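**Q** Okay, sequence plus prediction incoming.
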Amino acid sequence: MMTVNEVSKLTGVSIRTLQYYDKIGLLKPTKYTESGYRLYDDIALEKLQQILLFREFEFSLKEIKEIISKKDFDKNKALEQQITLLTLKKERLENLISFARGIQFIGVKAMNFSAFDTSKIDEYTKRAKEQWGNSQEYFEFQQKSKNQTKEEQNEIIQNFMQIFVEFGALKNMLPDSAKVQNQVQKLQDYISEHFYKCSDEILSNLGQMYAGNSEFTINIDNAGGVGTATFVSKAICIYCGK
């Protein structure tokens, strides 16, 4: 048996979230101690794994509860679909990494946006969800550059680089200051809005690349002044560790 604190440390799911899952009947503890502490066995942990994997499909908690509570719930089928989806996401992330590395050689203007195409994942998740039924259409992907002109794409990049100009003006501040951290949030939000969903994990990887003595470093330092790329990297590291 594991305590709620041990489960939280093992899985990365917060104690508050586990308490909420208990409250809504999504994941009940195996039993409670006399003092009221929650305890979880291997069966409960396996159920939690399923919940987390279905979250990758972006099912709502209500939908997940309905699915895994069905008597005919096929865990093997669900796992197979989840593996396929995660593989597609991995391929897309690898394409995005290749795209980002390409910027190191071609600069920030002439770019091919095909790496942001999510149609394969969109189609697969739509078909997978149809098989589970009782679900509304939920997984929205934006084909952000599909109908953009070259001028519009250039404007997006110029506005993107302007964010680093603003970072350069903040270099005299501590990277953990509120103003700098708000600027990191602005960067993350801009990437999510105009390029792809930028999770903290992806942002952290980008931060490492920014300070990696690459074309990224040169472009950012050209925009915000020498040392901007390293400053941004430190600020992102703090932000993603919050």
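**A** Great, that's in hand.
**Q** When you work out contacts or count neighbours from here on, use the C-alpha atoms and nothing else.
**A** Will do.
**Q** Longest helix in the protein, please.
**A** helix 75-106 (DSSP state H).
**Q** after that helix, next one along is what?
**A** Note on helix 75-106: by DSSP states H and E, the next helix or strand toward the C-terminus is helix 119-132.
**Q** got the angle for that following helix vs helix 75-106?
**A** Between the axes of helix 119-132 and helix 75-106, defined by axes from the mean of the first three to the mean of the last three CA atoms, to 10 degrees, the angle is 170 degrees.
**Q** picking up where we left off before, who are the packing partners of the longest helix of the chain?
**A** For helix 75-106, the packing partners by 3 or more CA pairs under 8 Å, 6 or more residues apart in numbering; DSSP states H and E come out as helix 42-56, helix 119-132, helix 215-224.
**Q** Of all these, which one comes closest to Cys198?
**A** Shortest distance between Cys198 and those, using CA to CA, is found for helix 42-56: 14.8 Å.
**Q** Quick check: buried residues in the next helix or strand after the closest one?
**A** Counting by DSSP H and E, the next helix or strand C-terminal to helix 42-56 is helix 61-69. For helix 61-69, burial by neighbour count (16 or more other CA atoms under 10 Å) applies to Glu63, Ile64, Lys65, Ile67, Ile68.
**Q** another one to put next to it:
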Amino acid sequence: MAMKVKEVSQMTGVSVRTLHHYDDIGLLVPDDLTEAGYRIYSEGNLATLQQILFFRELGFSLKKIKELLSSPSFDRREAFDMQRKMLIAKRQQLDEMIDTIEKSIRHEKGELRMTNEEKFQGFDFSTNPYEQEARDRWGDKAVDESKKKVAQFGPEVQEEMNRIYFNLAEMRHTDPKSEKAQAAIKDWFDMLNNNFGTYSLEAFAGLGEMYVADERFTKNIDQFGDGLAEFMRDAMKAFAETN
């Protein structure tokens, strides 16, 4: 059954803007167009979209997904089998993290005593869903140096990131150019430069744009508060313009 882009968006939850982007980069090109120029998606297009969403959920970059789907050796059944195995592994990790949270709650209530090691069971920083995309953008050397530097730090870095996120989330409904917001976003700028490499003001502003343009970033950041990604983008842009 043929469907227009708005219908596909409503059924799948993928925004019209994202579907247009997939078309623009040749990742998901509709099989037909109406005389008025409206995109028409076929059953085959929907099957491809399903594959894209599974790969995205597993952290694959758009460039890598396009390479996989366009490969002559791509087999949909084999892909499903691989995705199933990866999702099961992801579920097992999430189950372990949920167990850690439940123990942490009991620890806070004084019902049990957790060791420091137990507090971090389930966390896995061995893989980075954005790594291949970063390599595509900035090259292997820059990413390898960043990974080497990150490996030197422990959970305290993640705690500092979360502290800054929560602080920014509390003021996300205020003016991103305000003195308070700019002081908070400077903490983010300093944290990135102190722990993850050197960010120029231009790169910092560009990173902020990615927080909104890339749904994966938006989803992760907005867990701290709806609209936080957009607020950070605007604050980061203002910081870059005034420093």
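**A** Thanks, I have it. Owing to the predicted nature of the structure, the values given are computational and were not obtained by experimental measurement.
**Q** and the buried residues of helix 61-69 of structure 1 as a markdown table, adding distance to Ser35 of structure 1?
**A** A markdown table is the format used below for those (distance: CA to CA, whole Å):
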| residue | distance to Ser35 of structure 1 |
| --- | --- |
| Glu63 | 32 |
| Ile64 | 30 |
| Lys65 | 28 |
| Ile67 | 32 |
| Ile68 | 29 |
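**Q** Would you point out which residue is most central in structure 1?
**A** Ser199 (2.9 Å; CA atoms, centre = their mean).
**Q** ok, it to Leu93 of structure 1 distance?
**A** 12 Å (CA to CA, to the nearest Å).
**Q** For the one helix or strand Met236 of structure 2 maps to, list every residue counted as buried.
**A** Here Met236 of structure 2, judged by DSSP H and E, is contained in helix 228-242. Across helix 228-242 of structure 2, burial judged by 16+ other CA under 10 Å covers 228-240.
**Q** by contact count, what packs against it?
**A** Secondary elements touching helix 228-242 of structure 2 (3+ CA pairs under 8 Å, 6+ apart): helix 155-170, helix 179-195, helix 201-213, helix 215-221.
**Q** quick one, what contacts Lys31 of structure 1?
**A** Arg38, Leu39, Tyr40 (CA atoms under 8 Å, 6 or more residues apart in numbering).
**Q** Can you report how many residues lie near Gln83 of structure 2?
**A** 17 (other CA atoms under 10 Å).
**Q** same check, this time on Leu203 of structure 1
**A** Neighbours around Leu203 of structure 1, by other CA under 10 Å: 21.
**Q** What's the separation between it and Pro175 of structure 1?
**A** From Leu203 of structure 1 to Pro175 of structure 1 the distance is 15 Å (CA to CA).
**Q** Please apply the same query to Asn205 of structure 1.
**A** 17 Å.
**Q** secondary structure class for the residue of structure 2 most remote from its centre?
**A** Centroid-distance maximum for structure 2: Glu35 at 36.7 Å, with CA atoms, centre = their mean. Counting by DSSP: H, G, I helix; E, B strand; the rest coil, the backbone at Glu35 of structure 2 sits in coil.
**Q** Residue in structure 1 paired with it?
**A** Alignment note (TM-score structural alignment): Glu35 of structure 2 maps to Glu34 of structure 1.
**Q** how near is its match to Lys109 of structure 1?
**A** 64 Å.
**Q** Give the buried residues for stretch 197-208 of structure 1.
**A** Those would be Lys197, Cys198, Asp200, Leu203, Ser204, Leu206, Gly207, Gln208, for stretch 197-208 of structure 1 by 16+ other CA under 10 Å.
**Q** now the helices and strands packed on helix 228-242 of structure 2 as a markdown table including distance to Thr48 of structure 2?
**A** Shown next, in a markdown table, are these (distance: least, CA to CA, whole Å):
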| stretch | distance to Thr48 of structure 2 |
| --- | --- |
| helix 155-170 | 35 |
| helix 179-195 | 37 |
| helix 201-213 | 22 |
| helix 215-221 | 19 |
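**Q** how about stretch 2-14 of structure 2: buried residues?
**A** For stretch 2-14 of structure 2, by 16+ other CA under 10 Å, it's Ala2, Met3, Lys4, Val5, Lys6, Val8, Ser9, Val14.
**Q** Kindly report the same for stretch 54-64 of structure 2.
**A** Those would be Phe54, Phe55, Arg56, Gly59, Phe60, Ser61, Leu62, for stretch 54-64 of structure 2 by 16+ other CA under 10 Å.
**Q** Repeat that for stretch 154-166 of structure 2.
**A** Buried residues in stretch 154-166 of structure 2, counted by 16+ other CA under 10 Å: Met161, Ile164, Tyr165, Phe166.
**Q** quick one: the last one from Asn45 of structure 2, how far?
**A** In this structure, Phe166 of structure 2 lies at 40 Å from Asn45 of structure 2, with CA to CA as the measure.
**Q** And for Pro176 of structure 2?
**A** Taken as CA to CA, the span from Pro176 of structure 2 to Asn45 of structure 2 is 40 Å.
**Q** So these two - more neighbours on which side?
**A** Pro176 (24 against 17).
**Q** for that one, helix, strand, or coil?
**A** coil.
**Q** Am I right that it is in contact with Lys237?
**A** No. Using CA atoms under 8 Å as the test, Pro176 of structure 2 is too far from Lys237 to be in contact (9.3 Å).
**Q** before we move on, back to that, mind picking the two most distant members of the buried residues of stretch 154-166 of structure 2?
**A** Met161 and Phe166 (8.7 Å).
**Q** tally of neighbours for Lys109 of structure 2?
**A** With other CA under 10 Å as criterion, Lys109 of structure 2 counts 10.
**Q** circling back: which one of the buried residues of helix 228-242 of structure 2 is nearest Asp81 of structure 2?
**A** Nearest member of the buried residues of helix 228-242 of structure 2 to Asp81 of structure 2, counting by CA to CA, is Ala229, at 33.9 Å.
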